[in-house]
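Colleague: Sharing a sequence plus its predicted fold:
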Amino acid sequence: MPANKKHLTTSKWQRFLKFSAGFLGGYLVSMSLHMALAQWLNHVNVLITITFSGFILWVALFLLAFLAKNGWKVWGLYLLLTLFFSGCIYLGKLYHPIIS
C-alpha cells in the first residue's frame, strides 16, 4: 500500500536540511553542552557521563529535527545553542581556569 501523498509534501532539500541538522547540529549541541558542563563542574565526572548522556541527547536532538516543518529553523536553533554553550565555555575559561 503506497504512502498517503499528504504526508510526503516536504521537498528533498528540506529533508536534507533536517537530516543534516539532526546529525551534525545535534552532535555539535550535545558536545558543546557537555564541554561547557565540564568547564564549570568536575570535568572527570562530566567526561565519564558524556559516554551515555551525550549519545542520548544526540539521538533526541536528531529526532526533534524531523518534527519541525522547516529545516532552516532547526539549523538556526542548533547553531544558536552551540554558540551559547561555546560562550559558556569561554566564560568558564576566563573565570574558572582548570588547575593542572
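Modeller: Done, it's in. This one's a predicted model, so the numbers in the text were calculated from it and none came from an experiment. Numbers count the residues shown, from 1 in each chain.
Colleague: From now on I want contacts and neighbour counts done on CA atoms only, so please keep to that.
Modeller: OK.
Colleague: now the helices for this protein?
Modeller: 12-20, 26-40, 43-67, 71-95 (DSSP state H).
Colleague: What residues of stretch 82-97 count as buried?
Modeller: 82, 84-86, 88-89, 92 (16 or more other C-alpha atoms under 10 Å).
Colleague: which two from those residues end up farthest apart in space?
Modeller: Spanning the widest gap among these are Thr82 and Gly92, at 15.1 Å by C-alpha to C-alpha.
Colleague: let's bring in a second one:
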Amino acid sequence: MPANKKYLTKLKSQRFAKISAGLIGGYLVMESLHIALAFWVNHVHVLMTLRFGGFILWSALLIIAFLAKNGWKIWGIYLLLTLLFSILFYFGKSYNPII
C-alpha cells in the first residue's frame, strides 16, 4: 500500500535538506557533543559512551530531521548546536588542567 500523498514532501530541495541534515548534520551534532564532553569529563568514559550512545543519538537526530516541516530550518538548528558544542570544546580545551 503506497504512502498517503499529503504526508510526502513535495519539493525536492526540502527532501534533500532533510536527508542531508539528518545524515550529515546529525552526525556533526553527535560528534561535537561527544568531543566537548570528552574535555569536561573523563574522556575514557565518553569514548565508551560514544560507541553505543552516539549511534542512538544520531538515529534520533535523523528521525527528528524527517519529522520537521522545513529541512533548511533543521539544518540551521543542527549547525547552531554544532557551533555551541564546538565553543564548549574550545573552552574545555583551554581551561582543562588535566591535559
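Modeller: Happy to help now that I have it. Being a predicted model, the structure only gives us computed values, none of them experimental.
Colleague: just to revisit the earlier point, out of the buried residues of stretch 82-97 of structure 1, which comes closest to Ile48 of structure 1?
Modeller: Ile89 (18.2 Å).
Colleague: Quick one: map the closest one onto structure 2.
Modeller: The alignment partner of Ile89 of structure 1 in structure 2, by TM-score structural alignment, is Phe89.
Colleague: Neighbours of Phe80 of structure 1, how many?
Modeller: Check again: residue 80 of structure 1 is Leu, not Phe. 13 (other C-alpha atoms under 10 Å).
Colleague: List the contacts of the residue nearest to the match of Ile89 of structure 1 when sequence neighbours are not counted.
Modeller: Excluding the flanking residues, the one nearest Phe89 of structure 2 by C-alpha to C-alpha, 6 or more residues apart in numbering is Ala36, at 4.2 Å. Ala36 of structure 2 makes contacts with 85-86, 88-90, 92, as judged by C-alpha atoms under 8 Å, 6 or more residues apart in numbering.
Colleague: Across to structure 1, which of the residues you listed hold up?
Modeller: Listed in the original numbering, these still in contact in structure 1 are 85-86, 88-89, 92 (both residues aligned by TM-score structural alignment, their matches' C-alpha atoms under 8 Å).
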